[in-house]
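**Q** Predicted model and sequence below, questions to follow.
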Amino acid sequence: MSSVPVTYGEASITPRGDYAHCDADYTCAQPWARYTPQEHALFARLYARQMALVPGRACEEFVRALPHLRAQRGIPRFDDINVRLKPATGWEVVAVPGLIPESAFFGLLAARRFPVTVWLRRPEEFDYIVEPDLFHDLFGHVPLLFEPRFADYMQAFGAGGLKAQGQHALQYLARLYWYTVEFGLIRSDQGLRIYGAGILSSGGEVAHSLHSPQARRVRFDLPRLLRSRYRIDTFQATYFIIDSFQQLFDATAPDFTPLYAQAAVQPEIEAGMLLPREVDETVGRETG
């Protein structure tokens, strides 16, 4: 199993992880007793670094939920998190060996079960890792599952993914996940804030997403987003901004079938490109 390439974003990756002992839905037991003191220490270092970066940059809902992880001293037990998470929104964290096929991933989300990778990056990967690991999944994704509207969005995304598999539309759904769940920005009364897990778990992309002059930050537009390509090997060139989690849920609740058909006959948009008369929100100027 571990040699089978899995689609992640717009790339194919040969995943790490031991898939020999997982169940049919790719879940497995969290091997908490096998984590070494060095792994706990590495997780604590990653946690401390991000905790120094996210205040004033992450959305309020994320910051408010972080204490539920209780992860300051090392890797928490998933069962302990579920004691707090399940009563809050009906979600639970489940362990998986690593990247899993889309069908399994969507099925777990639709059942309000969020898959978290059990292996942790190596010390030499402290600053950057291509494939999502335990720290990315747990720190980046799990806190917002305590936010009811976002939790509902994630379940709806899973249900939509199961449907999209029969419509040859997975590339469009992957872009939606990438530009919202992984790399989304949200407006607040205090300015732009981050809610995307790929940013929140990164040492460098937190500042890049909000302040880099090389990045484009545009208003959330679902048809435009579905046509927008991205890269997984560098900081993002384009970020989409939502006004609220309610807006995100409302925009993605209807049947996507017409949007898939529309995107299929229109040209793709390269990462970092602004369309004619499109506004870069951090500059406030139209282009074209």
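**A** Happy to help now that I have it. A quick note: this is a predicted structure, and the numbers were derived from the prediction, not measured. Numbers count the residues shown, from 1 in each chain.
**Q** drop to CA atoms for contacts and neighbour counts, all remaining ones
**A** OK.
**Q** quick one, what contacts the most centrally placed residue in the chain?
**A** In the chain, the residue lying closest to the centroid (Cα atoms, centre = their mean) is Glu182, at 2.9 Å. Listed by Cα atoms under 8 Å, 6 or more residues apart in numbering, the contact partners of Glu182 are Tyr195, Gly196, Ala197, Gly198, Ile199.
**Q** show me where the protein has strands.
**A** 6-8, 11-13, 92-96, 113-117, 185-188, 191-194, 216-219, 238-242, 279-280, 285-286 (DSSP state E).
**Q** Can you redo the contacts of Glu182 as CSV, where the extra columns are distance to Ala207 and neighbour count?
**A** Listed next are the contacts of Glu182 as CSV, based on distance: Cα to Cα, whole Å; neighbours: other Cα atoms under 10 Å:
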residue, distance to Ala207, neighbour count
Tyr195, 13, 29
Gly196, 13, 26
Ala197, 14, 24
Gly198, 13, 25
Ile199, 9, 26
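**Q** Hmm, Val118 and Val93 touching each other?
**A** No. The criterion here is Cα atoms under 8 Å, and Val93 misses it with Val118 at 11.3 Å.
**Q** Compare the strands of the chain and give me the one nearest Arg45.
**A** With Cα to Cα as the criterion, Arg45 lies closest to strand 113-117 of the strands of the chain, at 18.3 Å.
**Q** Next up, the contacts around the residue nearest to Leu248 when sequence neighbours are not counted.
**A** Leaving aside its sequence neighbours, Leu248 sits nearest to Ile242 (Cα to Cα, 6 or more residues apart in numbering; 6.7 Å). Applying Cα under 8 Å, 6+ apart, we find Ile242 in contact with Gly184, Leu185, Ile186, Arg187, Arg219, Phe220, Leu248.
**Q** want to compare, so here's the second one:
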Amino acid sequence: MQKTMIQQNYEAYQAEDQAVWQLLFKRQWENLQDKAVAELWPSLKAAQPSLNGQEIPNFKQLSPLLQKEQNFSIELVPGLIPVEAFFALLAQRRFPSSTWLRKMEELDYLEEPDMFHDTFGHIPLLFNAQYANFMQEFGRIGLQVAHLPQAVAALERLYWFTIEFGVCQNAQGQKIYGAGILSSFGESIQVHKGQNCEFRPFVLESVLKHHFNKHEMQSVYYCLDDFQSLFGLLKEVEQRLLTLA
């Protein structure tokens, strides 16, 4: 697969962009203290000083750090990319990230993911070895079934209800690991309070069949018992999807 050759023009970021980043980072850092899975915090610490609340991350610093820690790199893309290209990047231990940042008037609603979603929501957990390996394996399976529309749709649902909107639930309540919630002030509060949503046990068959809506906060979350449970899913997923061939 050819590299996208997108570059981050760091000098193009304006003072407002830096202010937006600082506000978003500080707000979520404080907000998630009692809401995120414990594994997030050592991962965020490992990403510093290249990922912090003082300034927009420079991918020329952040990507080599991730490469050094987990042999994963960051591939800069203009926005959403075709699903097969996404699978290919993950299989090569390359995570796609945009370089544009929302405006001050868009703090809490976006039509598509920006770099705060990509970098604050996704990249920290890539500093976790098991999570990074999971992502690579997800990409490998995706490439294997990319010619099967039904299998691709099932994988997209798995990704949605784990990597994007994943929640763990135990006696202490709900803990967030999905990037779409980690990067959202409103949705992280919704999950923490259990308002306007339903928490269901994580049943793989149900997840693979559940249609989702990209344009509103989720009304249903599938909950794992703990973060470690995520890493045992893909063997069964692969077996199920290959039966569709």
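**A** All right, it came through fine. Everything quoted here is computed from the prediction, not taken from an experiment.
**Q** After superposition, what's the TM-score here?
**A** For this chain pair, the superposition-based TM-score is 0.90 by TM-score structural alignment, normalised by the length of the second structure; 241 aligned residues with a Cα RMSD of 2.1 Å.
**Q** can you redo the strands of the first structure as CSV with distance to His168 of the first structure?
**A** Shown next, in CSV, are the strands of the first structure (distance: least, Cα to Cα, whole Å):
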stretch, distance to His168 of the first structure
strand 6-8, 14
strand 11-13, 17
strand 92-96, 26
strand 113-117, 24
strand 185-188, 28
strand 191-194, 31
strand 216-219, 27
strand 238-242, 24
strand 279-280, 31
strand 285-286, 34
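**Q** Tell me which of those sits nearest to Leu53 of the first structure.
**A** That would be strand 191-194 among the strands of the first structure, by Cα to Cα, at 11.3 Å.
**Q** Just give me the match in the second structure for Arg45 of the first structure.
**A** Residue pairing (TM-score structural alignment): Arg45 of the first structure is matched to Leu23 of the second structure.
**Q** Okay, its match and Phe185 of the second structure: tell me how far apart.
**A** 11 Å (Cα to Cα, to the nearest Å).
**Q** For Pro223 of the first structure, which non-adjacent residue is closest in space?
**A** Leu259 (6.5 Å).
**Q** you'd agree that neighbour is up against Asp221?
**A** No. Leu259 of the first structure is not in contact with Asp221 according to Cα under 8 Å; the separation is 11.8 Å.
**Q** higher neighbour count, these two?
**A** Leu259 (16 against 12; other Cα atoms under 10 Å).
**Q** circling back: so can I have CSV of the contacts of Glu182 of the first structure showing distance to Ala215 of the first structure?
**A** Formatted as CSV, the contacts of Glu182 of the first structure follow (distance: Cα to Cα, whole Å):
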residue, distance to Ala215 of the first structure
Tyr195, 17
Gly196, 15
Ala197, 18
Gly198, 15
Ile199, 13
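**Q** Mind checking which of those land in helices?
**A** By the criterion of DSSP state H, membership of the contacts of Glu182 of the first structure in helices covers Ala197, Gly198, Ile199.
**Q** corresponding residue for the residue nearest to the centre of the first structure in the second structure?
**A** Aligned partner of Glu182 of the first structure by TM-score structural alignment: Glu164.
**Q** For that match, which non-adjacent residue is closest in space?
**A** Nearest to Glu164 of the second structure is Gly178, by Cα to Cα, 6+ apart, at 4.3 Å.
**Q** what about the helices in the second structure?
**A** Counting by DSSP H, the helices of the second structure are 15-31, 40-47, 59-70, 83-91, 115-116, 129-144, 149-159, 179-182, 185-193, 204-209, 234-242.
**Q** Which residue numbers in the first structure does the shortest one align to?
**A** On the basis of TM-score structural alignment, helix 115-116 of the second structure is assigned to residues 134-135 in the first structure.
**Q** what distance separates the matching stretch from the centre of its chain?
**A** With Cα atoms, centre = their mean, to the nearest Å as the basis, stretch 134-135 of the first structure stands 12 Å off its chain's centre.
**Q** rewinding a little: so which of the strands of the first structure is nearest Arg229 of the first structure?
**A** strand 238-242 (9.3 Å).
**Q** residue range for that closest one in the second structure?
**A** Counting by TM-score structural alignment, strand 238-242 of the first structure corresponds to residues 220-224.
**Q** how big is the offset of that stretch relative to the first structure?
**A** Superposing on the first structure and averaging over aligned pairs (mean Cα distance after the TM-score superposition for the first structure), stretch 220-224 of the second structure comes out at 1.1 Å.
**Q** Thr89 of the first structure pairs with which position in the second structure?
**A** So, by TM-score structural alignment, Thr89 of the first structure is matched to Gln70.
**Q** and what of Arg285 of the first structure?
**A** Arg285 of the first structure maps onto nothing in the second structure, by TM-score structural alignment.
**Q** what residues are up against Arg285 of the first structure?
**A** Contacts for Arg285 of the first structure (Cα under 8 Å, 6+ apart) come out as Val279.
**Q** swap in Ala88 of the first structure?
**A** Phe146, Pro148.
**Q** What of Lys175 of the second structure?
**A** Lys35, Ala36, Val37, Val167, Cys168, Gln169, His192.
**Q** what's the closest non-adjacent residue to Asp118 of the second structure?
**A** Ser97 (5.5 Å).
**Q** which position in the first structure aligns with the one you found?
**A** So, by TM-score structural alignment, Ser97 of the second structure is matched to Val116.
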